[in-house]
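Engineer: Kindly generate the corresponding structure for this input.
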Amino acid sequence: MNKALVVVLLSVTLDAIGIGLIFPILPSLLRELTDSVEISALYGAILAGYALMLFLFAPMLGMLSDRFGRRPILMIAMGGAAIDYLIMTFAPTVVILIVGRLIAGMTAASMAVATAYITDITEEKDRAKRFGYLGACFGVGFIIGPVLGGLLGEIWLRAPFLAAAIFNMINFAMAWFLLPESRPGKKSKFNFGEINPFSSLKWAISFINIRTLLIVYVGFSFVGSIYGTIWVLFTEDRYGWGAAMVGVSLALYGLFSVISQAALTGPITSWLGEKRAILFGLSFEMLALVLLAYFGQWWVLFALLPFFALGDVGGPALQSLLTSKISEDDQGKLQGVLMSLASIASIIGPLFFTQIYSLLRTDWPGGIWMIAVIIYVLMLPMILFGDKIRPGTFSMGNKK
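Structural biologist: I've put the predicted structure just below:
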């Protein structure tokens, strides 16, 4: 494993820890700043605003990294995030905190640039494996971050913001001293119209060889939002679990997912190929969802966690397949579009699944998992038959 890859993966891990640090204490901080107990609407609006910033800025940062190089865009985002978290540490009003969270959403869009960096330094045959590493590092960060944030929040409510600022300063220093440029910027004239996120989306769907795969990617992201949205509600309703058992189940879920993405994605994709690896992961996840829907014993959920983790193999394989169909000069733009689409799915998904769950929870709470299965079944023809166009490198001048 080369030095540049290690630096990027470590940076992603620290970035994910920094993001996760804030989750446990944000509601309490909002109550303190607003002097109000009821902050659910404001909290939801902040989460939605954060996702909206990802949608708008991921294509922009991805495109800028194609134009000016990955390293400077990453460093600007890391430095900006460090300053932003410092401001939020001492934010005297809720307005400043809200603005800070919106800026945090902008800088978090640099994940698209990190993914493009990995694409640059990785041969096509190894991309699924390294995207698996990337997902595993993000998973590790989201396991450590909330735990650390909760502990720090007990010491000082704003301490997690300060810790997040420090992590971003470390990332900036690593990029400055250790990270080489993976792809020099273009020397062509810069067109400000290119930073429009909607033009990037229009650019992506103009390629007939990836339209269906983009729909599948959105579908994966949409269904993926069900776990963070419904898991707590479902385990409370079906098993009567409290916070401790819910936390244990989520931690084990995350641990199995990290192991699967880090250790299994590469070998399975090499063995089956990208499309069959997608189907492999989807098969295990669908099986787990069906069994969880129909079997009410608590131990079944724990027994199914490895099956859910095997389902995580499909995402990196799909992302690798998409990169094979776009020019090397446009990988930043592609990753920005993918992150933008995922952010929209993360806004719509929770709204959809919570409404459906409210209708099912009394008579059959497990039915929500069958809704996810139905969506996956609808995507199967697109996975099986929507990828008939020969892979190759395409640019705006060649869309056939």
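Engineer: From now on I want contacts and neighbour counts done on CA atoms only, so please keep to that.
Structural biologist: Will do.
Engineer: So S188: helix, strand or coil?
Structural biologist: coil (DSSP: H, G, I helix; E, B strand; the rest coil).
Engineer: Could you do S182 as well?
Structural biologist: Reduced to three states by three-state DSSP, S182 is coil.
Engineer: Contacts only, for it.
Structural biologist: For S182, the contacting residues are 69-71, 117, 120-121, by Cα atoms under 8 Å, 6 or more residues apart in numbering.
Engineer: What subset of these is buried?
Structural biologist: Taking 16 or more other Cα atoms under 10 Å as the criterion, what is buried in the contacts of S182 is 69-71, 117, 120.
Engineer: Sort out for me which of those are in helices.
Structural biologist: Secondary-structure check on these using DSSP state H: residues within helices are 70-71, 117, 120.
Engineer: picking up where we left off before, if we only consider the buried ones among the contacts of S182, which is nearest to R238?
Structural biologist: Each of the buried ones among the contacts of S182 was scored against R238 by Cα to Cα, and Y117 proved nearest at 43.4 Å.
Engineer: residues of stretch 268-278 that come out buried?
Structural biologist: Residues of stretch 268-278 classed as buried by neighbour count (16+ other Cα under 10 Å): 268-269, 273-278.
Engineer: repeat for stretch 94-111
Structural biologist: Within stretch 94-111, the residues that qualify as buried by neighbour count (16+ other Cα under 10 Å) are 94, 97-111.
Engineer: picking up where we left off before, I'd like the contacts of S182 as TSV, with distance to S320 appended.
Structural biologist: Converted to TSV, those look like this (distance: Cα to Cα, whole Å):
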residue	distance to S320
G69	21
R70	19
R71	22
Y117	13
D120	12
I121	13
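Engineer: One more sequence to fold, the one below, so I can look at both together:
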Amino acid sequence: MNTIPAPPNPRSAAFIFVFITVALDMLALGVMVPVLPKLVTEFSGGNVAQASVVVGIFGFAWAAMQFFFSPVLGSLSDHFGRRPVIVLSNLGMGLDYLFMAMAPSLWWLFVGRLISGITAATYSTAGAYIADVTPPEQRAAKFGLLGAAFGLGFVIGPALGGVLGGIDLRLPFWVAAGLSLANAAYGFFVLPESLPRENRARFHWRSANPIGAMAFLRRHPLLLGLAVSGFLQRIAHESLPSVFVLNTEYRFAWNSATTGLFLAAIGLASMVVSALLVGPVVKRLGERQTLYVGLAFGAMGFALYGIAPNSLVFMIGLPLLAMWGLCGPALQGLMTRHVEPTEQGQLQGAQASLMGVAGMTGPLLFTQTFAVAIRENGVLHFPGAPFVLAALLVAGALTAAWLTLRKT
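Structural biologist: Now for the predicted structure:
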């Protein structure tokens, strides 16, 4: 007897699309990572010192755009729906990559990075999409898979960008543009809307800005405490892109190959945790305990990075820091439970705005800490200081989460 196959679960199909969207978006972003500094150096006449300053300004400006515009896009997604924001964001990113691929000067490239910071809303809007289509008890696991998509793009992207950049420095920008535009077309023809019209909110400029986003968090004391926890650990995370390469070269004389392989290992380990461990651990321990466990592992991992006397001990910190990946999805799952369906976009926008602040302050904090820690004739020569500081910040995030959740 023939059986009729069950129709596909629309929620599963929607999640698969969002997973692909985030992976492609992060892949497009990752492709540019190894070539953007080299292109800036080329525009700077080969002056590496000047180029390093410019790259820092670019990073600060990108994070600033995220800070100002993430609440706007989050509120727009609450009003118009997630689908148009995701599709238009991918379209804007694709056109921006084309703009940067053809940039004739450093100023054009800088304008391109500003536009990129404005349009790079896919991940936060995707978070709101997942909250729309996923039952609360399953959200942490889905956010974990979303984190795996994020990691996948950043593992493959830089490697691909390095290969393409070896052919032509502008080729990665063209490829990134193609990926983003293909993603926009895919979303336009395939992605269903996740937010029903009856659950949409009116758009108000007073809430669609960083000040309004902070006011939104203050109206929900539990959200504010958890947002502080997320903010502290995000600052801690900035220690890795800011000083990891300089730190390991200074302390252990690592070359580019060793550093690249270790960073790839970090990405792969984080993907394994996000994709395979978050769901089972949350099911067994619950979101709250999973959050605590993940933060504890993160603090231990950074502390070991800071005090490691040699490369071998330093490498032992890798699995500890990978387990830190448990806390992000658990934190997201907890926060989405405490807002209405009409506010999921606003929540994601407020979080992204805070992450923008972290992106602006973290690099300055850790690079200056490292500079002071290795200064000749300094009070204390301690090159692991940036990672110890990161460990203290994650410990502070754990404290903030515990104080927020202990009475709930």
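Engineer: re the thing from before, closest to W241 of the first structure out of the contacts of S182 of the first structure?
Structural biologist: Sorting the contacts of S182 of the first structure by distance to W241 of the first structure puts Y117 at the head of the list, at 41.9 Å, by Cα to Cα.
Engineer: Please name the residues that touch the closest one.
Structural biologist: Contacts were defined as Cα under 8 Å, 6+ apart; by that measure Y117 of the first structure touches 70, 182-183, 332.
Engineer: Check I86 of the second structure too.
Structural biologist: Taking Cα under 8 Å, 6+ apart as the definition of contact, the neighbours of I86 of the second structure are 121-122, 125-126, 184, 187.
Engineer: Go again with 6 Å.
Structural biologist: Taking Cα atoms under 6 Å, 6 or more residues apart in numbering as the definition of contact, the neighbours of I86 of the second structure are T122.
Engineer: With A128 of the second structure instead?
Structural biologist: Applying Cα under 6 Å, 6+ apart, we find A128 of the second structure in contact with 344-345.
Engineer: The same query, at a cut-off of 7 Å, please.
Structural biologist: Contact partners of A128 of the second structure, counting by Cα atoms under 7 Å, 6 or more residues apart in numbering, are 344-345, 348.
Engineer: Against F216 of the second structure, how distant is it?
Structural biologist: 16 Å (Cα to Cα, to the nearest Å).
Engineer: And for L98 of the second structure?
Structural biologist: Shown here: L98 of the second structure relative to F216 of the second structure, a distance of 36 Å by Cα to Cα.
Engineer: Please apply the same query to F252 of the second structure.
Structural biologist: Distance check for F252 of the second structure against F216 of the second structure: by Cα to Cα, it reads 46 Å.
Engineer: Comparing those two, which residue is more hemmed in?
Structural biologist: It is F216, of F252 of the second structure and F216, that has more neighbours when counted by other Cα atoms under 10 Å, with 19 against 13.
Engineer: What is the aligned counterpart of that one in the first structure?
Structural biologist: In the first structure, F216 of the second structure lines up with W203, judged by TM-score structural alignment.
Engineer: for the stretch 151-300 of the second structure, what spans make up the helices?
Structural biologist: For the stretch 151-300 of the second structure, the helices identified by DSSP state H, counting those that start in this stretch occupy 171-190, 210-218, 221-237, 239-252, 256-272, 278-307, in order along the chain.
Engineer: Now do the longest one: which elements does it pack against?
Structural biologist: Counting by 3 or more Cα pairs under 7 Å, 6 or more residues apart in numbering; DSSP states H and E, the packing neighbours recorded for helix 278-307 of the second structure are helix 139-167, helix 311-323, helix 327-336, helix 385-405.
Engineer: And the buried residues of stretch 268-278 of the first structure, which two are furthest apart?
Structural biologist: The widest separation within those, taken as Cα to Cα, falls between I268 and K275 and amounts to 11.0 Å.
Engineer: So the residue in the second structure that A251 of the first structure lines up against versus A322 of the second structure, what's the distance?
Structural biologist: Using TM-score structural alignment, the equivalent of A251 of the first structure in the second structure is A264. With distances taken as Cα to Cα, A264 of the second structure is found 12 Å from A322 of the second structure.
Engineer: can you check F17 of the second structure too?
Structural biologist: 26 Å.
Engineer: Same check on S44 of the second structure?
Structural biologist: Here S44 of the second structure is placed at a distance of 37 Å from A322 of the second structure (Cα to Cα).
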